[in-house]
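S.K.: Got a sequence here, can you build the structure:
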Amino acid sequence: MNVLISTIFTAVLWNGAMAIIFTLRDWMPEVSQTSKRLLVTYLFVTLFMIICPNLIRLGLGISTWTEIIQFKTIFSHSEINMVVAFMVSSIYEGAYFFGKWKESFALAEKFRNQQIRTQFEVLQNQMSPHFLFNSLNTLTTLIAEDQKTAIDFTQTLSEVYRYILQNKEKELVKLSEELSFSKSYVYLLQMRYPENLNVRFSIEATHEERYIAPLTLQMLIENAIKHNVISKTDPLQIDIYVEKDKVLVVKNNLQLKNTLEKSTKTGLANIRKRYEYLGQRQIDVITSQKNYMVAVPLIEMLTELEFAKELAYEGTDH
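M.R.: Next up, the predicted model:
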């Protein structure tokens, strides 16, 4: 009989404590809430350990209601119950925190690997023989025809490379910097497509202090050129603007090529992965019969970026 009663007590108390721990974990799942969650868990488990044994004794007929409501009976074995509550809460919270730390560490490591791949792939795209051949071929033509324009082209080309080298390791840059770089990049492209490519920037200065992942615009512009026909009869129009004060939109008219140029398959997938790391932000892609649009979120540096890194910070330093 004593064995049965002990089994009932153990099963009810253990499963009840687990239910409390997992419920509070669902309510407060973040690593930043660990201290608060641990305190609340300890409090509730302690109360449960004090109240529940009395209710079990009442239910099994071991004690009467009159005995149960006495102060001495209610808090009998309270010291043991508090120690058990502390141990159970600490063990399970420790395991949960360690699991979250591993997740945050894996996420940070994944992003670092992605950044390394991004650096290599972006440089590979820009430094490829195809790109250099087109740039140098254009420069050679300009030197023969218009030396002043050739000098401007050379300076702009150097600015493009400088921006790539300076910002390839950064997570975010100001939109104003990205726009300045993108305009230089477009200038080079328009030397190749003087009448067939039109890129229109319509962005108010108030938005330029926000942040964006570096080379995002370059990748989206390159993506539009790579996948669409550009000719006198079918000029490519790219519009870049801010919508609803929250997202940067790159929109182009849709005139897909029958065959695509060789690609390293970065572009949009690369941008998606970087923005997932920078706060779980979604990249929206909208395709209609006439247009192709990509909407990229603008980031407030002091709020969204810090929040996105909070898990990694907690897991590394705490």
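S.K.: C-alpha from now on. contacts and neighbour counts both.
M.R.: OK.
S.K.: report the longest helix in the protein, please.
M.R.: Longest helix in the chain, counting residues (DSSP state H): helix 78-126.
S.K.: Would you do the same for the sequence below? I want to compare the two.
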Amino acid sequence: MKTLHNIWPRIIGIPVSVLLLNLLWLETYQHHWGIYAATSLAAIVVLVLVSEFALRSLKAYGERIREDEALKKVSLQSQFDCLKTHINPHFLFNSLNSLSVLIAEDKTKAENFLDELSTVYRYMLQSHACDLMTLRTELTFIRAYFSLMKTRYGNAIDFSIDVDDRHLDTLLPPLTLHILVENAIRHNIILAEQPLLITINATADGQLVVCNNIQRKPLKANTLQVGLDNISSRFRLLHLPQPAISDNGQSFTVQLPLLQKSGTI
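M.R.: Predicted coordinates for the structure are as follows:
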């Protein structure tokens, strides 16, 4: 099709040139009107046929482009939905384990934990219908999730959120914060004498920074990458800039670009 785009203007140029030459040489056809009429008619016919062919080709090309884009969009949506569904089973499994421990230790805490779990899980199910969520909503969810973890770990874990109100209406993929916080909890030692601190802050230029101190459990290195790959894939499928990840040995930090509702970063 690209070759056609390069050639068909040249093809159209042939009959156009013939018509122009006929006009320029009109005086030479004074005694040969039949030749003039025949060449002009032939040039017009060729011009019409080539133009019609070119228009049909361009229309077909445009339709193929639209079909390809539609198929790509369906494929990307399928991949994105698949990524989102990977979150729930793991979260539910961990939560039920925590609830089982609490039931044996403190039934009142277990009941409160179950109520909070219902609220959190309801949000997680609802979030699957959205590709983007406001930071305000995500922070409300993550605070509820923090409450669950605080019930489970007590003073062995602590959280800090410092986000200016002007950032609350920005957007990011739903459950991104959950993945990062769960990764921190899953891969680090959490003890009263070695508390885990997770902070969420917003920079002046509209970046969300999630950070935790490092005191890693002896787990396989690639288990940490699964959650990070999930986040990177979701940002990529939504055509958003990739999160910036840094590990200086003391703290693990992920910087997330926030999308303005107008559609700009």
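S.K.: what's the TM-score here?
M.R.: The pair, once superposed, lands on a TM-score of 0.76 when counted by TM-score structural alignment, normalised by the length of structure 2; 251 aligned residues with a CA RMSD of 3.7 Å.
S.K.: any idea how far Arg186 of structure 2 lies from Ser246 of structure 2?
M.R.: Going from Arg186 of structure 2 to Ser246 of structure 2 by CA to CA, to the nearest Å gives 18 Å.
S.K.: These two: which is more packed in?
M.R.: Per other CA atoms under 10 Å, whichever of Arg186 of structure 2 and Ser246 has more neighbours is Arg186, with 16 against 12.
S.K.: To which residue of structure 1 is that one aligned?
M.R.: Alignment note (TM-score structural alignment): Arg186 of structure 2 maps to Lys226 of structure 1.
S.K.: relative orientation of the helix or strand where that match lies and helix 78-126 in degrees?
M.R.: Element membership for Lys226 of structure 1 (DSSP states H and E) is helix 216-227. Between helix 216-227 of structure 1 and helix 78-126, the angle comes out at 50 degrees (axes from the mean of the first three to the mean of the last three CA atoms, to 10 degrees).
S.K.: How are the helices of structure 1 distributed by residue range?
M.R.: Counting by DSSP H, the helices of structure 1 are 2-27, 34-60, 65-68, 71-74, 78-126, 129-145, 147-167, 175-192, 216-227, 267-277, 306-308, 310-317.
S.K.: Compile these into JSON lines and extend it with columns for distance to Val249 of structure 1.
M.R.: Formatted as JSON lines, the helices of structure 1 follow (distance: least, CA to CA, whole Å):
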{"stretch": "helix 2-27", "distance to Val249 of structure 1": "36"}
{"stretch": "helix 34-60", "distance to Val249 of structure 1": "38"}
{"stretch": "helix 65-68", "distance to Val249 of structure 1": "68"}
{"stretch": "helix 71-74", "distance to Val249 of structure 1": "65"}
{"stretch": "helix 78-126", "distance to Val249 of structure 1": "21"}
{"stretch": "helix 129-145", "distance to Val249 of structure 1": "26"}
{"stretch": "helix 147-167", "distance to Val249 of structure 1": "22"}
{"stretch": "helix 175-192", "distance to Val249 of structure 1": "13"}
{"stretch": "helix 216-227", "distance to Val249 of structure 1": "10"}
{"stretch": "helix 267-277", "distance to Val249 of structure 1": "13"}
{"stretch": "helix 306-308", "distance to Val249 of structure 1": "22"}
{"stretch": "helix 310-317", "distance to Val249 of structure 1": "28"}
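S.K.: Which one, of these, ends up nearest to Asn291 of structure 1?
M.R.: helix 216-227 (10.7 Å; CA to CA).
S.K.: post-alignment, the closest one versus structure 2, mean distance?
M.R.: Its matched residues in structure 2 lie on average 1.0 Å from helix 216-227 of structure 1 after superposition (mean CA distance after the TM-score superposition for structure 1).
S.K.: Can you tell me what sits against that helix?
M.R.: 178-179, 182, 185, 236, 238, 250, 252, 256-257, 260-261, 267-268, 271, 294 (CA atoms under 8 Å, 6 or more residues apart in numbering).
S.K.: likewise stretch 124-135 of structure 1?
M.R.: Outside stretch 124-135 of structure 1, the residues touching it (CA under 8 Å, 6+ apart) are Leu188, Arg192, Thr264.
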